[in-house]
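S.K.: Have a look; sequence and predicted model below, questions after that.
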Amino acid sequence: MQYTAMLDFRTCFDARKDIASLLKQEQSSGVDTGADTGVPRQVRVLGQERDGAVLYTWSDVSPYRQDDVVVSHIGLYEPISKVNTVLFVHEKLVNLVNCTVNQERTLLGFTTQEKAATSSSGSPSWHSEGRHHAQVYRSYLAEVQPANRVFYLNIERDNYLMVQFLHGKGQGYGDTSSKESHMLFLIHKELIGLYHMKLSRVGYSGVEMCGQPRTEVLAKRFQWAQWDHQRQRLYYLSQKKKNSNSKMTFTCMQFYEKHPPEVMMEVQVRIYLPPEVSKAPSTYEHLPLSKKVTDQKLLCEVMTLPGGSLCICYQHPIMNPDDHHGQEEDIGEYDVVDIEYSVFMLHRGTALHCCMPGFARLEAVNIKLHFFPFSE
């Protein structure tokens, strides 16, 4: 029997080859990359913008200090021209989990995961909903052309924060003469907002913020969100009722260059919040290219097919067995479960429900399906 491969995978980007090696070459040729000695350490991708530019971070000695302290750097890699640009050098070593740059390359937004402030007793402080957390998320905004001020957005949460600049096709966003930059900020389970930042010109090509940003709340209390950087759309799931058994509402919000954002679609879908997500503190996977804000147990993906059709792919949670009350060791390899998923085809108003049977429970709870468009 002859088999034909359905998919042909090819490497389109390699952080070690395309970033780390180029940084080493530029360093040896005398170009200032912010790295003094050796190969830049721990190169890690943080995100990607609409034009394909890749944002990444690495740890190395600061070029602005004399004490050889290793700090975090943020760089921009242009895949077409294969050019690396150092955008920002932090004053210390931090755990960067999200990053975005405006189309003019003048403002940089980023989120860190840091230790929570300690109380007078020396233990981590209490945060939202009375929970005791050792790690919190904080978001910042930095002027990078020229390198100037860094602003703390005064947002600290146990739940994940994401910042994302809006980009346009024409000159409305992507020109140094632009009078304003716009940045989404998402606080998981709390709100979706939009910063409007007025800009003023500095020198020939520099830009800085003038005045306080204007903020706008777009939505509240969402459970899941995904940013589509190619189409400049935000998809999110929310519950109208505070009940884990109630259906989710799916919303598609379109952003424009010269007009306010518009809700393009709002529809109820048979996606339910797993009980453990609603009752326990959220846990997150910091996946650099996913552009999602969600608990890692809520597995959902929005796909747009080449013809414009919109689909929601949802992997159902593995429910806890009612007849097991002991330790995890009591749930043996012969406890068999099914992996179920649904594809909601919104353009047709139909749903496809699928089941893959016969998985050991201890194996199934660690399986995560990945969805992507194959053909129309």
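M.R.: That came through, no problem.

S.K.: going forward, measure contacts and count neighbours with C-alpha atoms only.
M.R.: Fine.

S.K.: show me the contacts for residue 364.
M.R.: 318, 337, 338, 339 (C-alpha atoms under 8 Å, 6 or more residues apart in numbering).

S.K.: Would you mind measuring from the residue nearest to the first one when sequence neighbours are not counted to residue 182?
M.R.: Across the structure, with C-alpha to C-alpha, 6 or more residues apart in numbering as the measure, the residue nearest residue 318 apart from its sequence neighbours is residue 365 (6.4 Å). The spacing between residue 365 and residue 182, counted by C-alpha to C-alpha, to the nearest Å, is 39 Å.

S.K.: For the two, indicate the residue with more neighbours.
M.R.: residue 182 (20 against 15; other C-alpha atoms under 10 Å).

S.K.: Quick check: closest non-adjacent residue to that one.
M.R.: That would be residue 196: by C-alpha to C-alpha, 6+ apart, it lies 4.7 Å from residue 182.

S.K.: here comes the other one, which I'd like you to weigh against the first:
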Amino acid sequence: MLLEFGVAFDLRRDVLSLLLDGGRLAEGNDVSEKISETLRIVKVEQNGKIIFTWKGPRGYTYIGLYDPQTKHNEVLYTFERDLHIISCSINRERTLLAVSYLRATKGDNVNEPLRPVSRCLTLLIEIHPVNNMKVLKAVDSCIRVQFLYPSETHHFPESHLLLISEDRYIEQFHIRVAAEEGCRVLIQNSGQLPKDRVAEDFIWAQWDMLGQRLFYIIVKDSKPLLKCVQFYPDQNFNELLEVPLDIVLTDTELRELRLVNFGFDTCQDQSLNVHVFASKEGGLCLCYSWASHDNEVIYSVAFLHRGYSKTFTVTVAEPESGLKRGVLFLDLDYYIAVYLPGQFLHLLNTRHPDLLCFHLFLTGEQAKVDVLPQKPCVQALLEGTLLDCCSGIMFTVSISQPSLLRLLQNSTEDSQRLAALHCLLLYFEDVTYSEAQVIQWISDRVSTCATFDPIQEFLVASLYRRIIPENSNLSKLLPHTSVPCWNVGIPGISCITDIIALPVFKEKNIEGFWESLYSGLEYVKYAESCFHFKTLQRDWCKLISDLNTEDKKSTLYHRNILENGKTVLSHLCVQNSEQRVVPVFQEEDYQQKELVGLIMVRLKDHLTRHLPYLKKDKIDKIALDYVSKLLNLIVLILETAWRKYNLGSWNFSLAGKGSGNEFSMFHVMTCILEATNGLCVPLPPGFQTLHTMLGIRCLPLHTLLHYIDNGVIQLTETCVTRLLKDLDNTGNNEKLKFSIVTRLPEAFCQKIYPAWDHPVSSSFIAREYVRHLLVKFTKRSLGRRCASDRTLSVYLDFLPMNYLVTMLLDMEERVRNPFEEDNVDVKFVEETALKQTTMLLGL
């Protein structure tokens, strides 16, 4: 299963055995059967404590509390009557208990859904110790109760209680308490509790336990409007936000009231299936499912923090007889799980929802969840928590890392591969294992993805994952993916994207979640400002073309690029001072240093433009970390693949033929080179030398030369020097050397020929020496020679030079004035002289 379930609480395991008097009551007798049948969960509070109720042997109704931290059960209160408990809540100090119940009438079945058939009483009870009782409401409609929970470091001078009525209003009661005689707690204002009207005329409401927020929907001008009220530890409450919803509600849905997270019934109507999920990073999503028709299920997710919604239509098989198609929405923070038992499981990415390839769509066996029942009695609670109301089991839910890896390895669809890859690299807190497994998969199947490059996605996503936790304000300024667009459809699913209205804030002084949400909305309002590597391509090509131009090198801009590149490479040398398996970081690659410096300069400009409040030192550090970690990620791929192919402490030897593992490593490095060229990101120093040496060992000569001619293999000074030194001048080796040397530029040859003890290199050295002396001689004699003096006045110890000078003097007599129109080309004269010198000397 893709989702991993853990049992956080089980009524039978954690409560029932203790209620049976430590085992003195056998589970088979009438008393134990009655307790087992009536035992159910009523409420889960913010701190995880669970309120449950059961009926005792004499018809008493008990309310208990289970503490998951201490694994301890306690009885909070006992009613000496048979009651239908609708809702319970206890304050953080565990001094006050609010209870709403229906008095049981003769003939009522306790297992039927609760119906407002008799008078509903809502009580406020002092339970520390058990003392006074106050009636808050006595009405015919059902009432839910919910204590507010302040932060753990702040204690209310008074407790605050929400009353949610099915008459479509919500009130807040303020209860001031006083401690007497050490531990005795009494309600001070028991006569008339002050109260506020929080909301009214709503058709749907949801309580957010963690954020202490109330979301509710009202109908205004015939259109639904979502509002949110925030409760604070140190003040009352404020209505912070409202947003119009682009959903159509039927008359039935308008008449019915739906309450979420205000208590648990064993069966709930699936009409008006709406949920709101707020993430810690400032994401706000509204999920809504329509009644299914025929073989289609339709649901919509409005990404309110991004300003658009996606409506999915899913084609499903015929469900089992009598099974309602109730879609379950579950908050997993980074993802929203959408589950239809026996049909599909979708994981919708809430942080990067724009492309479908970042969402996981599973059907059949892949979507099977054996833990959950097929009937709709499962409810989402806190983030990553589900409650099975029928069995009384509370589950913790998370994405299974091993299952996700299997999905990545076995999937044949690029959309699933990319979604799984993205999830593995960005979802889990400790991604060390995920990164190693993804690199293993890339090594095995690097060429199997047709619509995206897995190495590029690994580099960009992993780099995003490493930088963002340290600098959350960069989440919208740095790229999270290498995929610019995605137009490939998902079989069995259609998706429509609609632009929706952005939420409107009604308060200016906001913090925490609301500040993050507001920042994200400001980002949506204006043009996107994400840094993209590919925008550097044109500047990089221009910079390379200017490398040999002295006046360009002397510019301040170019010197700035070189200094930034030097800073990053120096930082890498310090970071990688320990012994590495892969022999990189052992030479200087001037072109790669230029690219490193260019990225640094452009990234710092980008951050300065969009984060003007950050100091220069902070921006410099962020840019340095970003580029350094990028290079280290490339090395991480090399290290992982190197160990995978058991190359060990491989030395720089070009003698002999490469093994199969070396060829596999060469293939991985070739794919890395292609990926980095496509992204326009630099390679670590020494990468191209290692790549070329593996190519020389593993490739046939014609393939090697083809790779060199097409730029796949970049010849480096270190590699060519080792080639000329390490290999003897036997037939095949000499052919290899000649093939390499003829492809080198002249400036390159001047550096590497002294390392080759061969007549060809000696000839080249002699020719270069002649050229150098000739240039010097020509400069000295220019303007001093006259037409009558054609004898050689300077004799040198180097005989080819004497012959060449004499020949040039003779040729000069046969040409006209060099400043006239048809003069002899100087380059032609030089080439002719050098060629004849070679022939006469037999070189």
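M.R.: Looks like it arrived, so ask away. Computed from a predicted structure; not experimentally measured.

S.K.: picking up where we left off before, and the residue nearest to residue 182 of the first structure? What does it align with in the second structure?
M.R.: Matched by TM-score structural alignment, residue 196 of the first structure corresponds to residue 174 in the second structure.

S.K.: try residue 352 of the first structure
M.R.: Aligned partner of residue 352 of the first structure by TM-score structural alignment: residue 310.

S.K.: Likewise for residue 77 of the first structure?
M.R.: Residue 77 of the first structure maps onto residue 66 in the second structure, by TM-score structural alignment.

S.K.: Which of the helices or strands spans that match?
M.R.: strand 61-67 (DSSP states H and E).

S.K.: tell me which residues in the following helix or strand past that strand are buried?
M.R.: Downstream of strand 61-67 of the second structure, the next assigned helix or strand under DSSP H and E is strand 72-79. For strand 72-79 of the second structure, burial by neighbour count (16 or more other C-alpha atoms under 10 Å) applies to 73, 76, 77.

S.K.: Excluding covalently adjacent residues, which one is nearest to the first one?
M.R.: I take that to be residue 73 of the second structure. The nearest residue in space to residue 73 of the second structure (C-alpha to C-alpha, 6+ apart) is residue 66, at 4.6 Å.

S.K.: For the lengthiest helix in the first structure, buried residues please.
M.R.: For the first structure, the helix with the greatest residue count under DSSP state H is helix 21-28. Applying a neighbour-count criterion of 16+ other C-alpha under 10 Å, one finds 22, 23, 24, 27 buried in helix 21-28 of the first structure.

S.K.: Could you do stretch 518-528 of the second structure as well?
M.R.: Buried, per 16+ other C-alpha under 10 Å, within stretch 518-528 of the second structure: 518, 520, 521, 523.

S.K.: what's the closest of these to residue 809 of the second structure?
M.R.: residue 523 (75.1 Å; C-alpha to C-alpha).

S.K.: what about the closest one, which helix or strand?
M.R.: helix 513-525.

S.K.: What lies in contact with stretch 223-230 of the second structure?
M.R.: Contacts for stretch 223-230 of the second structure (C-alpha under 8 Å, 6+ apart): 212-219, 237-248.

S.K.: Of the residues you listed, grab the buried ones for PyMOL.
M.R.: In PyMOL, a selection of the buried entries from the contacts of stretch 223-230 of the second structure looks like this (16+ other C-alpha under 10 Å):
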select buried, resi 212+213+214+215+216+217+218+219+239+240+241+242+243+244+245
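
S.K.: Inside strands: which ones of the contacts of stretch 223-230 of the second structure?
M.R.: 213-219, 237-244 (DSSP state E).

S.K.: just checking, what packs against the helix or strand in which residue 560 of the second structure is found?
M.R.: Following DSSP H and E, one finds residue 560 of the second structure within helix 556-575. When contacts are defined as 3 or more C-alpha pairs under 8 Å, 6 or more residues apart in numbering; DSSP states H and E, helix 556-575 of the second structure packs onto helix 590-610, helix 616-644.

S.K.: Any idea which of these gets closest to residue 434 of the second structure?
M.R.: It's helix 616-644; of those, that one is closest to residue 434 of the second structure (C-alpha to C-alpha) at 12.2 Å.

S.K.: what stretch of the first structure lies opposite that closest one in the alignment?
M.R.: Going by TM-score structural alignment: helix 616-644 of the second structure matches no residues.

S.K.: residues of that helix that come out buried?
M.R.: 619-620, 622-642.

S.K.: between that helix and helix 556-575, how many degrees?
M.R.: Relative orientation of helix 616-644 of the second structure versus helix 556-575 (axes from the mean of the first three to the mean of the last three C-alpha atoms, to 10 degrees): 50 degrees.

S.K.: Distance from the chain centre to helix 616-644 of the second structure, please.
M.R.: Remark: helix 616-644 of the second structure is offset 17 Å from the chain centroid, using C-alpha atoms, centre = their mean, to the nearest Å.

S.K.: Quick check: whichever strand or helix holds the match of residue 196 of the first structure compared with the first structure, mean distance?
M.R.: Secondary structure assigned from DSSP H and E places residue 174 of the second structure in strand 169-180. Superposed on the first structure, strand 169-180 of the second structure shows a mean distance of 1.2 Å to its aligned residues (mean C-alpha distance after the TM-score superposition for the first structure).
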